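>>> Sequence isn't available, so here's the structure alone:
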């Protein structure tokens, strides 16, 4: 029997949300390497930040330089990678922030487990969809070239399977959508779900930021 008891804290998630002036959630971007997850995540965070919203970006590659530095790319390590990142994201949501996670997260099972750690309207799965041939052509980090040459093993889309989401909250077709359109689609969804307030213009956003300082 687990003898560890959850310790309640005096300041709640709702308290933090009220202080921030908006709700909190995790935006989980999944897709093949080269599909555009990092590009969209960065532009999304910048857009939300400019509107005076509190955000944090969890980039899969960056996390492997720190908390996930001990993990490789075996099936077990990939699952542990997703577990850790989703638990970190949950802490940011509890802190009242909008956290953006950009990871390949290749299996449906791991993504569903990640979703299960959050409450209603706290987790939004965004499928960054792009044909693998387009991803190979982009190959911004040269990883497909190395994988096809046999220099990298267990590379998603080459010798490791990617399972597309069956019912994602948002689908972005990055082979035919501009980055700005992808970000706008996510913003519209967050507004419709009541996570963030409707935009009323740049002037209003600037006023909101000044009032919070």
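Right, received. Where do you want to start? Since the model is a prediction, treat every value here as computed from it, not as a measurement.
>>> can we go C-alpha only for contacts and neighbour counts from here?
Will do.
>>> Which stretches in the chain count as strands?
All strands of the chain, identified by DSSP state E, fall at 25-30, 55-59, 98-102, 123-129, 170-173.
>>> Need those strands in a markdown table (columns: distance to residue 147).
What follows is the strands of the chain, written out as a markdown table (distance: least, CA to CA, whole Å):
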| stretch | distance to residue 147 |
| --- | --- |
| strand 25-30 | 20 |
| strand 55-59 | 21 |
| strand 98-102 | 21 |
| strand 123-129 | 20 |
| strand 170-173 | 24 |
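>>> alright, now check it against this:
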């Protein structure tokens, strides 16, 4: 029987160690759980600053001068060189996450006007292709014409210029820093005698 004594001692030691290890493991688990509960009480979701909120709203078109407007927005531009000061407005309608249609117009005190419809669908085919186009009519009134050569302002005549156009483009982005663009356009110009004198027809025949 003496030959079995070491085995009995080892078994007794193992039985005594197991409850101690289990108790230690439970203590560590409880400590971790308490730490997590304490963090949950003190940690809160990140709150953006006022500047970050304004920047996000500006980017999403919620401000009047945003580069990505939604709905009505002020539109700035020139109808034609010499047509004078303009006032304009536009309306943008999103038909997808980024694709949108713009309807916009300009009016000048010279009675010149511009009306345009544009469509853009960016970041197609894995953010590598942009597609867009526009169509419009430009009516520029009392545009100064001075003939050919170097002449004084006394040689001015006035012409009304009406332009209709349709254009489109495809832009490829094979790399983030590289853009390859191709486009096509159709334009039609019609010049007319202006109601403002002297009209072009009375000076240049």
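Now that the structure is in, tell me what you want to look at. Note that this is a predicted model, so its numbers are computed, not measured.
>>> Superposed, what's their TM-score?
Here the TM-score for the pair of chains, by TM-score structural alignment, normalised by the length of the second structure, is 0.25; 83 aligned residues with a CA RMSD of 5.4 Å.
>>> Could you dump the strands of the first structure into CSV with distance to residue 75 of the first structure and mean neighbour count added?
Shown next, in CSV, are those (distance: least, CA to CA, whole Å; neighbours: other CA atoms under 10 Å):
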stretch, distance to residue 75 of the first structure, mean neighbour count
strand 25-30, 17, 26
strand 55-59, 19, 19
strand 98-102, 18, 26
strand 123-129, 21, 23
strand 170-173, 25, 18
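>>> Can you check which of those strands gets nearest to residue 211 of the first structure?
Of all the strands of the first structure, the one in closest proximity to residue 211 of the first structure, counting by CA to CA, is strand 55-59 (17.6 Å).
>>> same for the closest one, what does it pack against?
Strand 55-59 of the first structure sits against helix 37-50, helix 75-94, strand 98-102, with contacts defined as 3 or more CA pairs under 8 Å, 6 or more residues apart in numbering; DSSP states H and E.
>>> Among these, show me which one is buried the most.
Neighbour counts (mean count of other CA atoms under 10 Å) averaged over each of these peak at strand 98-102, with a mean of 26.
>>> what is the orientation angle of that one with helix 75-94?
Relative orientation of strand 98-102 of the first structure with respect to helix 75-94: 160 degrees, computed using axes from the mean of the first three to the mean of the last three CA atoms, to 10 degrees.
>>> Now do the contacts for residue 85 of the first structure.
Going by CA atoms under 8 Å, 6 or more residues apart in numbering, residue 85 of the first structure touches 58, 101.
>>> how close does it sit to residue 133 of the first structure?
Applying CA to CA, to the nearest Å, the value for residue 85 of the first structure to residue 133 of the first structure is 28 Å.
>>> And the lengthiest strand in the second structure, what's buried?
Ranked by residue count and defined by DSSP E, the top strand of the second structure is strand 157-175. By 16 or more other CA atoms under 10 Å, the buried positions in strand 157-175 of the second structure come out as 157-162, 164, 166, 168, 170-173.
>>> what do you get for stretch 22-39 of the second structure?
Result for stretch 22-39 of the second structure [16+ other CA under 10 Å]: no buried residues.
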